[in-house]
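A.B. asks: pasting a predicted model and its sequence here:
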Amino acid sequence: MMVSNSDKKEKVLVVDDQKRNIQIVGNILSKGSYELAYAFDGKAALEKTKDQDFDLILLDIMMPKMDGYDVCNQLKKDSKTKDIPVIFLTAKTDIENVVKGFDVGGSDYITKPFNSKELLARVKMHLTIHQQRKTIIEQKDKLIALNTSKDRFFSIIAHDLRNPFMGLMSVLELMTKFSEDVTPEDITFYAIHLKKSTDNTYRLLENLLEWALLQQGRIEFNPEINDLAMITETNLNLFENLAEKKEIGLVNRIIPDTLIFADDHMIATVIQNLINNAVKFTPTHGKITINSRPIDNDFIEISIADTGIGISASAQKKLFHLDQKYTREGTAGEKGTGLGLVLCKEFVEKNGGKIWVKSEVGSGSNFKFTVPMRSC
């Protein structure tokens, strides 16, 4: 059963070399909904923070071998623990020791003997502040990601969408200026060029629209039982002419009546984009094979493998990410933006699956993704 963030208990580490103090603090905090962990010295406390995540640390100052100041100092140097609030437990209330605690990164201090109401109030306050800080950081990261996506989106519109139109305008200008000298062969040549350019532009516009609607939450999501073989065959047919021109073989090895539980439009878009890329980056006389296999009776793995030019390891890291620009021409000069793979990742994950690629330069690429076999 999934545990929501609101139901998850906040985790508090109590560090004190005196067992009696541990018991007192534990009894007081048991009145709150906290998950407690204990350590009897500084070294043990640092070890616990390596393999466990804590929301707050209550730390005794006077301990043998490594006192609380040293422990706190170590915590603040570690990127994993530097943001965990530390409340010192101390009998020392003189200004010098209080200031020293703050200097090493402490958030607060509580004096011994403990007042249960004060302890609970301070723990609650610092956990609230810590949670609010985490929320702010998460929101900041989301805003940065959104801003990066927006910049990339406008870059595609300004550059990748502008270039095809410039090509169209150039061809039309030539045909207009020299219309009297244009032969039927010239018209055929220009028509093929215009068709190729408009097809690429239309596919880019489709991907841009789909991606924009998805980001706005305006695209419908209707998962249901679908025949994967039928979806695949329908999309393969769209590329028959293009594959035939490059003399590329298209093979569909998906068994009829292979059922998946997914949004048929989204999965069709994924398959269409992956086939388009395979055709684009496969040279003449190559081959593209689409296959599937069940995984643990819960998911179907679909693979679209080609005998194309392959992708380097460094380039593979840039795929599926809108903020990582990676584009190159196909084997026949076809253009691309990388947006199709970003859309594939969004659609696959929306349906509860994963997408990845295995490829080597000169040895082709194998794009794989998973979708559920039934309702989750």
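C.D. replies: Great, that's in hand.

A.B. asks: okay, CA-based contacts and neighbour counts for the rest of this
C.D. replies: OK.

A.B. asks: let me see the ranges of the strands in the protein.
C.D. replies: Taking DSSP state E, the strands of the chain run over residues 10-15, 34-39, 56-60, 86-90, 108-111, 224-227, 249-252, 259-262, 287-295, 299-306, 355-359, 365-372.

A.B. asks: so which of those gets nearest residue 238?
C.D. replies: Each of the strands of the chain has some distance to residue 238 by Cα to Cα; the shortest is strand 249-252, at 11.3 Å.

A.B. asks: how about residues contacting that closest one?
C.D. replies: Outside strand 249-252, the residues within contact range by Cα atoms under 8 Å, 6 or more residues apart in numbering are 229, 232-233, 236, 240, 243, 285-291.

A.B. asks: now with 7 Å?
C.D. replies: 243, 286, 287, 288, 289, 290, 291 (Cα atoms under 7 Å, 6 or more residues apart in numbering).

A.B. asks: check it against this one:
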Amino acid sequence: MESKINRSDYKILIVDDVVSNVLLLKILLTNEKFQVCTANCGNMCIEQAKTEKPDLILLDVMMPDISGFDTAVILKKDPATADIPIIFLTALNNPSDLVHGFQVGANDFLTKPFNKEELVVRVMHQITLVAAKRLIQKQNDELRATINNRDKMYSVIAHDLRSPMASIRMVLNLLVSSMTPEMIGPELFELLDKANKESEDCHDLLDNLLKWTKSQTGRLNVLLQDLDLKDIIPGVVDIFEMIAVTKKIKLQLSGTNAPLVVRADNDMLKTVMRNFISNAIKFSPENSTIEIDMDVEGDFAKISVKDHGVGIAPERIDSIFHKGESTYGTGGEEGSGLGLQLCADFSRKMGGDVRVESVLGEGSVFSVLVPLKK
């Protein structure tokens, strides 16, 4: 780090009421290629610190107007000068003075009379820390700008592509539902059917992407209201009925007969359920059943989606809700992993949580817990 530091980029403020001490330090540090400014008392030091904005202050302890220790206290109280490191110049070297110095904000001590090598080593140590801090700050700023640009890009992609994708999806839905293999030939019908499924997946991904970006950038408001799951979950299941039928999968909804009223965000809850059911269909073999169940667990309503599909390897279970890993369904469908991150994010924003249980080769159960109305 030290070899990369350009000393002429750093300014040192020397503060001592003895003119000969100031001159000696100024000559030594100027020869070492540092920028130097000077002050001859505590009050002048405080003024110089604000106007010159030095990177380091060499501060004499014994001064006639206010002591170096009292000067340091004033510097540390002002946000404009609080972060400037201070090396105290002192003839005192008893432990209580050192302790006091560190209490008022000393970064180091240099005992008079000092030799040139010790001075340079102690100064360079502080300057190296300043340089490292600046580098971290610069990298933080760059990272923040990168994240902002990424979120903006995600939002533009999702927002601008969602509308045309919705139109393509609608047209393909219409074509597939009104055509038969006999009308256009089995090969063309299969291609059309594949395009229809892919347009569904693409639209869902864009929808998730837009919601994820809004959630991450704090532009997604959580609107909690009292909702009866009986009014919401059957509607979500119905949406997937046609898709499930084309893959020869049965959707089976069960649960308590009594009203199950939760305190949740309607859109967020539907998004979680859509992702769970869509994934279950993706990972289920033909002629299997997906069971959607609504139940009560303590202060929460628990909605579970159980499939009899490929299952999840034990080592992946812990990370499935927060790693954007791609996974592949039984029809070769690729999942982005984004949907599950979104489910975890949304359920926690509503004061609930998500769970997964799975046996490799036997199937998985994805559950969302939502607070019951109090």
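C.D. replies: Yep, it's here. Quick caveat: nothing in here was measured; it's all calculated off a predicted structure.

A.B. asks: put the buried members of the contacts of strand 249-252 of the first structure into a ChimeraX selection.
C.D. replies: A single ChimeraX command selects the buried members of the contacts of strand 249-252 of the first structure (16 or more other Cα atoms under 10 Å):
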select :243,286,287,288,289,290,291
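
A.B. asks: show me the two of the contacts of strand 249-252 of the first structure that sit farthest apart.
C.D. replies: Longest span within those, Cα to Cα: 243 and 291, 18.0 Å.

A.B. asks: Throw the contacts of strand 249-252 of the first structure into CSV and include distance to residue 220 of the first structure, thanks.
C.D. replies: Below are the contacts of strand 249-252 of the first structure laid out as CSV (distance: Cα to Cα, whole Å):
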residue, distance to residue 220 of the first structure
243, 31
286, 37
287, 34
288, 31
289, 30
290, 27
291, 27
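
A.B. asks: quick one: which of the contacts of strand 249-252 of the first structure is nearest to residue 43 of the first structure?
C.D. replies: Residue 43 of the first structure lies nearest to residue 291 out of these, by Cα to Cα, at 53.7 Å.

A.B. asks: picking up where we left off before, among the strands of the first structure, which is nearest residue 191 of the first structure?
C.D. replies: strand 249-252 (25.5 Å).

A.B. asks: in the closest one, which residues are buried?
C.D. replies: By neighbour count on 16+ other Cα under 10 Å, the buried set for strand 249-252 of the first structure is 249, 250.

A.B. asks: and it, how far from the second structure on average?
C.D. replies: Once fitted to the second structure, strand 249-252 of the first structure is off its aligned match by 3.5 Å on average (mean Cα distance after the TM-score superposition for the first structure).

A.B. asks: likewise for stretch 137-148 of the first structure?
C.D. replies: Here the mean offset of stretch 137-148 of the first structure against the second structure after fitting is 4.6 Å, by mean Cα distance after the TM-score superposition for the first structure.

A.B. asks: count the neighbours of residue 77 of the first structure for me.
C.D. replies: Per other Cα atoms under 10 Å, the neighbour tally for residue 77 of the first structure reads 12.

A.B. asks: map it across to the second structure for me.
C.D. replies: Under the alignment (TM-score structural alignment), residue 77 of the first structure pairs with no residue of the second structure.

A.B. asks: next, the contact list for the nearest residue to residue 98 of the second structure once chain neighbours are set aside, please.
C.D. replies: With Cα to Cα, 6 or more residues apart in numbering as the criterion, residue 98 of the second structure has its nearest non-adjacent residue at 7.8 Å, and that residue is residue 109. The contact partners of residue 109 of the second structure, by Cα under 7 Å, 6+ apart, come to 87, 88, 89.

A.B. asks: swap the cut-off to 8 Å and go again
C.D. replies: Residues counted as contacts of residue 109 of the second structure (Cα under 8 Å, 6+ apart) are 87, 88, 89, 90, 98.

A.B. asks: who wins on neighbours among those?
C.D. replies: Ranking these using other Cα under 10 Å puts residue 88 first, with 26 neighbours.

A.B. asks: most packed of the strands of the first structure?
C.D. replies: Comparing these by mean neighbour count (mean count of other Cα atoms under 10 Å), strand 56-60 comes out on top with a mean of 25.

A.B. asks: helices or strands up against that one?
C.D. replies: Secondary-structure packing of strand 56-60 of the first structure (3 or more Cα pairs under 8 Å, 6 or more residues apart in numbering; DSSP states H and E): strand 10-15, strand 86-90, helix 116-155.
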